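> Return a 3D structure for these sequence lines:
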Amino acid sequence: MSTKNLSPVLKTSFVLLAILVLLGIVMPDGYQVWSEQLREVISDKFGWFYLLLVTSIVLLCGFFLVSPVGQIKLGEPNSVPEHSTISWIAMIFSAGMGIGLVFYGAAEPLSHYAISTVRATPGSQEALADAFRYTFFHWGIHAWAVYALIALALAYFGFRKKEKYLLSVTLKPLFGKKTNGILGKIVDTITVVATVIGVATTLGFGAAQINGGLNYLFGIPNNALVQVIIIIITTILFTISALSGLGKGVKILSNTNLILAVGLLAITIIIGPTVQIFNTLTDSIGLYISNFFRMSFSAGSFGQYNRDWINTWTIFYWAWWISWSPFVGVFIARISKGRSIRQFLSIVLLAPTVLSFLWFSTFGTLSTHVQSLGNVDLTQFPSEQTLFATFSQLPFGFIASVVAIILIVTFFITSADSATYVLAMLSDDGNLKPKNDLKIFWGVLLATIAIVLLLSGGLVALQNTLIIVAFPFSLIMVLIMVSLVIELLHEKDKMGLSITPTRYPKKDQPFKSYEE
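Reported below is the predicted structural model:
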């Protein structure tokens, strides 16, 4: 890879990330303290901003879904989807959640129920109800709306307007040709850095849980060295997969993930407390819907909720989804050509949300049920071992644990595989078929950053860095929202779209407000 041909975005991103890595290597203790302090400042002083931003994104996506702009196709009028709906959903789900679902599936509801509750006494029925409604809240429509906004903006400007496949071009309705200069480079650099940190954090979670499962089942030491080895091995695997191309490696792995996930889910429902699982699902959906806006806007100012808890959980999740949105958004956009905006938003918002609700109802009910029986105290296990400790109380628990480890590995590879493709594309001037040497470069750098942050403070350092990096990108998201509204409403007026159309307009072309 010749340095002469490297884009300014790649060079600047590399320098910023290199500084981060050096800080973690030279003064790991200082880095952990510094990152913790900065994270607390952002969470405490700007938590309200995250709550308002993410809820506004949900409302905006809902508006696009039901408004006339939903008829607009992401591509030419005669374009058709490149992937079947099932494969499309599988790739969206694998890239967007993956490791996180397996890591937190049993652990998060248990934690909210028995350890750190939002308001109720730990172990009470009220705490149990709060545990599931807040888990649904953290992993539901809000998360997918954040992804959908970025994906919609990129797919709309990339496939509809024929612009470069870069996040900076989505701001053209606001800044015009300035996005081709330094402003655009800054936006794209922040996008790359946020993507790297977001994915590196998830790789750290994945390595920790794979190690936790191997330790619980086979007695393999649970330490940083083993986790580093896991990251190195999986890096080799996902780099090989990335080189095979989007239509092969990622698609095959995503379909495999969906099969394994559905299989593990079905086995657990059958051998677990089946009726209780579906009762929990039904009750929790009702609690989620009835408390939707209350949770969305609750910052804990009036004492009805624990403000520190909201900062630790809700604000962390909103920052996580924001930092992951460039990667997941770019990836979802890339595989969504030919879909209408209404079809796109319907699937991206609802399909993964329903799967997530079923997943947490199943594994969360299982872990809280085992805890309530009193035969084993699951709270004594670290989060990465909670799922395996829960499975140990079931028939065929060992087999389920092995399947879970395989699923984590495939999710790990899929997420990193997709990320290397996206990063290579963003640093290759939006090229939809980026160079292989760029994929290798980003694969190695992702692994290096995950290892350094892991060694400099474990998962805490990873989480702190994620929240810090998400903040500047959240400001970009505000601009993207405004830009997208301007352009979609402009095109709606030009095409003469209405809420109840009798036919699709004959005059269909990618009108550009910023070139008229």
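> contacts, neighbours, all on C-alpha from now
Will do.
> Which residue, neighbours along the chain excluded, lies closest to residue 368?
For residue 368, ignoring the flanking residues on the chain, the nearest one in space by Cα to Cα, 6 or more residues apart in numbering is residue 110 at 5.4 Å.
> Tell me which other helices or strands the one helix or strand that neighbour maps to touches.
Assigned by DSSP states H and E, residue 110 belongs to helix 107-114. Helices and strands touching helix 107-114, by 3 or more Cα pairs under 8 Å, 6 or more residues apart in numbering; DSSP states H and E, are helix 125-139, helix 341-373, helix 383-391.
> how about TSV for those helices, with mean neighbour count added?
Putting these into TSV (neighbours: other Cα atoms under 10 Å) gives the following:
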stretch	mean neighbour count
helix 125-139	22
helix 341-373	21
helix 383-391	25
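> Nearest to residue 429, out of these?
If you check each of the helices and strands packed on helix 107-114 against residue 429 by Cα to Cα, helix 341-373 wins as the nearest, at 25.2 Å.
> One more sequence to fold, the one below, so I can look at both together:
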Amino acid sequence: MKKVSSVFYITIALVIIFVSLGALLPAQFERVTTTINSFLSTSFGWYYMWLMAGLIIISIFIAFSPYGKIRLGKNNEKPEFSTPTWIAMLFSAGLGIGLVFYGAAEPLFHGFFDAPFAEEGSEQAFKYGIAVTFFHWGIHGWAMYGLVALSLAFFQFRKGEPGLISATLKPLFGNRMKGPFGKTIDILATFATIFGVATSLGFGAMQINGGLNHLFGIDVGFTAQFAIVSIITILFLMSAWSGLSKGIKYLSNANMVLAILLFIAVLFAGPTLLILNMFTETFGLYFQNIVQWSFRTATLEGDNRAWLDSWTIFYWAWWISWAPFVGMFIARVSRGRTIRQFLFGVMIVPTFIIAIWFATFGTTAGDIQKSGVDLTQYATELVLFNMFDQMPLSSILSLIAIMLILTFFITSADSATFVLGMQSTNGSLTPPTTVKIVLGLAQSSVALILLYVGGLTALQNTIIAAAFPFSFVVILMMVSLLKALNKEVRAKR
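As a prediction, this is how the structure comes out:
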């Protein structure tokens, strides 16, 4: 068994404290997280906007600079995974449950319920609803994932450092990263990862519960969600036992197959021509407005600040909280690729896939809404299934969606236990199964507590609070990476 570091024990202790407080004082816990969320969203919204926009600028600079030719590994090293499998793993680990949870609901709500840029229900709001969803799920978030992953992969595979967040800061702080300061950084990353993944697991449990209620009448509530999380925890721990090259690889490919199957079914069962036209126009609308939206802070009265806090700021915090987990996972499966190939693959391909997905589901939901069926009356987790009710083979589509959520659920949790295991064993690429099991149980426990104390609201509040401190680590990682890349290129001259 690999040596378990103090990061493991301290993180588990913090999780136990958190879970205990949530279980014993649920009302107070929800009140505190709501207060923290309100303070951070109101006082630091501008900071989140600058951070995410800045990461895009840095990514483009690195990709087109001489740094882009550097290989993440030895000079002649070949990629470990084929490009299709690599993309499938990026897709599954980096998106997962949220893609299905928000696929139809978010564009619908932005267009017909709480439209940020046009009159609710208007043709313009319909288009903007889809375009702003691209904005929330597109290149900003993948720049965050990509740069965190690039930093980890560069230092681990090019410089021979352990796969730890703290190791990426050695050019700035030297051997201090091996002491308490470095441990604190790794604990912060591990803690943020547990809460980021727990939020998605909570979303997944809610939507699986909603789908089972829709199809079979199973009651929606914490009891059912507890059973769902418990069963899936057993399944993802079994997958974690089998290792990266088996469990996660096969599940990632299964995710892609199910996602493609569901996508094609909705594309052709829905308003196909409208979807294709809407995708084309809203993709252009997204890039036309990306600069303005990237720096929008809703400063004045009438700017709909509540919408910005509930959606954009929440999403930026969610991407940040997932960055250590997804970054480490992407780094682990990207060895042997050049930096330019890596950044283009991580930022452009997923953004394009996301746009096609949300255009298909969002246009279909919006078209049904305009026909007179009010989908906005349903909770977020139920919109998709009620949309299917208005389409052919609705029960089959619902079953495929539940299966997709299930496999995404298992893949995300499985990938997270692997990454958490790395962080807790000094960067080992083969963390002990016992460590992964304990950490897997920890993230499931957090998901259950968040569902227990407040459902969707508690999930969103906790994400913003957990992501804020790690955002400063991301900034340090970018400075350290640029310093190391510059040194590498100058050494070759």
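> follow-up on the earlier one: which part of structure 2 matches the helix holding residue 110 of structure 1?
Counting by TM-score structural alignment, helix 107-114 of structure 1 falls onto residues 105-112 of structure 2.
> how big is the offset of the matching stretch relative to structure 1?
Compared with structure 1 after fitting, stretch 105-112 of structure 2 has a mean deviation of 0.6 Å; criterion: mean Cα distance after the TM-score superposition for structure 1.
> Repeat that for stretch 472-490 of structure 2.
With mean Cα distance after the TM-score superposition for structure 1, stretch 472-490 of structure 2 departs from structure 1 by a mean of 0.9 Å once superposed.
> buried sites along that stretch?
In terms of neighbour count (16 or more other Cα atoms under 10 Å), stretch 472-490 of structure 2 has its buried residues at 473, 474, 477, 478, 480, 481, 482, 484, 485.
> can you give me the offset of that stretch from its chain's centre?
Averaged C-alpha coordinates place stretch 472-490 of structure 2 at 24 Å from its chain's average position (Cα atoms, centre = their mean, to the nearest Å).
> Tell me where the stretch 101-250 of structure 2 has helices.
In the stretch 101-250 of structure 2, the segments counted as helices under DSSP state H, counting those that start in this stretch are 105-112, 123-137, 139-153, 170-173, 180-216, 222-242, 249-269.
> what range in structure 1 matches the fifth one?
What it means is helix 180-216 of structure 2. Using TM-score structural alignment, helix 180-216 of structure 2 pairs with 182-218 in structure 1.
> ok so, going back, mind listing what the residue nearest to residue 368 of structure 1 touches?
When contacts are counted by Cα atoms under 8 Å, 6 or more residues apart in numbering, residue 110 of structure 1 touches 131, 364, 367, 368, 379.
> State the number of residues packed around the residue lying closest to residue 197 of structure 1 once chain neighbours are set aside.
What sits nearest to residue 197 of structure 1 in space, not counting adjacent residues and going by Cα to Cα, 6+ apart, is residue 466, at 5.9 Å. The number of residues packed near residue 466 of structure 1 is 29, by other Cα atoms under 10 Å.
> same question, residue 409 of structure 1
Per other Cα under 10 Å, the neighbour tally for residue 409 of structure 1 reads 22.
> for residue 406 of structure 1, same thing?
15.
> In structure 2, what residue corresponds to it?
Superposed on structure 2 with TM-score structural alignment, residue 406 of structure 1 falls opposite residue 403.
> Which position in structure 2 pairs with residue 312 of structure 1?
Under the alignment (TM-score structural alignment), residue 312 of structure 1 pairs with residue 310 of structure 2.
> again, but for residue 470 of structure 1
Using TM-score structural alignment as the criterion, residue 470 of structure 1 maps onto residue 467 of structure 2.
> which residues does its match contact?
192, 317, 318, 320, 321.
> Residue 218 of structure 2 now?
Neighbour list for residue 218 of structure 2: 209, 212, 224 [criterion: Cα under 8 Å, 6+ apart].
> preserved in structure 1, out of those?
Mapped onto structure 1 and checked by both residues aligned by TM-score structural alignment, their matches' Cα atoms under 8 Å, these keep the contacts 209, 212.
> Export the contacts of residue 218 of structure 2 to a markdown table and append columns for distance to residue 183 of structure 2 and neighbour count.
As requested, these are arranged in a markdown table below (distance: Cα to Cα, whole Å; neighbours: other Cα atoms under 10 Å):
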| residue | distance to residue 183 of structure 2 | neighbour count |
| --- | --- | --- |
| 209 | 38 | 27 |
| 212 | 43 | 18 |
| 224 | 38 | 19 |
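> What's the match for residue 253 of structure 1 in structure 2?
In structure 2, the residue equivalent to residue 253 of structure 1 is residue 251, according to TM-score structural alignment.
> give me every residue that touches that match.
By Cα under 8 Å, 6+ apart, residue 251 of structure 2 lies in contact with 407, 410, 411.
> likewise residue 448 of structure 2?
For residue 448 of structure 2, the contact set (Cα under 8 Å, 6+ apart) comprises 202, 225, 226, 229.
> Map it onto structure 1.
Structural alignment (TM-score structural alignment) places residue 448 of structure 2 against residue 451 in structure 1.
> thinking again about what came up before, can you tell me the element the match of residue 406 of structure 1 falls in?
Secondary structure here is read from DSSP H and E; on that basis residue 403 of structure 2 sits in helix 394-424.
> again, but for residue 12 of structure 2
helix 6-24.
> other SSEs contacting that helix?
Using 3+ Cα pairs under 8 Å, 6+ apart as the contact criterion, the secondary-structure elements in contact with helix 6-24 of structure 2 are helix 180-216, helix 394-424, helix 433-492.
> redo that, cut-off 7 Å
Helices and strands touching helix 6-24 of structure 2, as assessed by 3 or more Cα pairs under 7 Å, 6 or more residues apart in numbering; DSSP states H and E, comprise helix 180-216, helix 433-492.
> burial of the closest residue in space to residue 444 of structure 1 that isn't next to it in sequence, as a residue count?
Leaving aside its sequence neighbours, residue 444 of structure 1 sits nearest to residue 235 (Cα to Cα, 6+ apart; 7.1 Å). Per other Cα under 10 Å, the neighbour tally for residue 235 of structure 1 reads 24.
> Give me the aligned partner of residue 235 of structure 1 over in structure 2.
Counting by TM-score structural alignment, residue 235 of structure 1 corresponds to residue 233 in structure 2.
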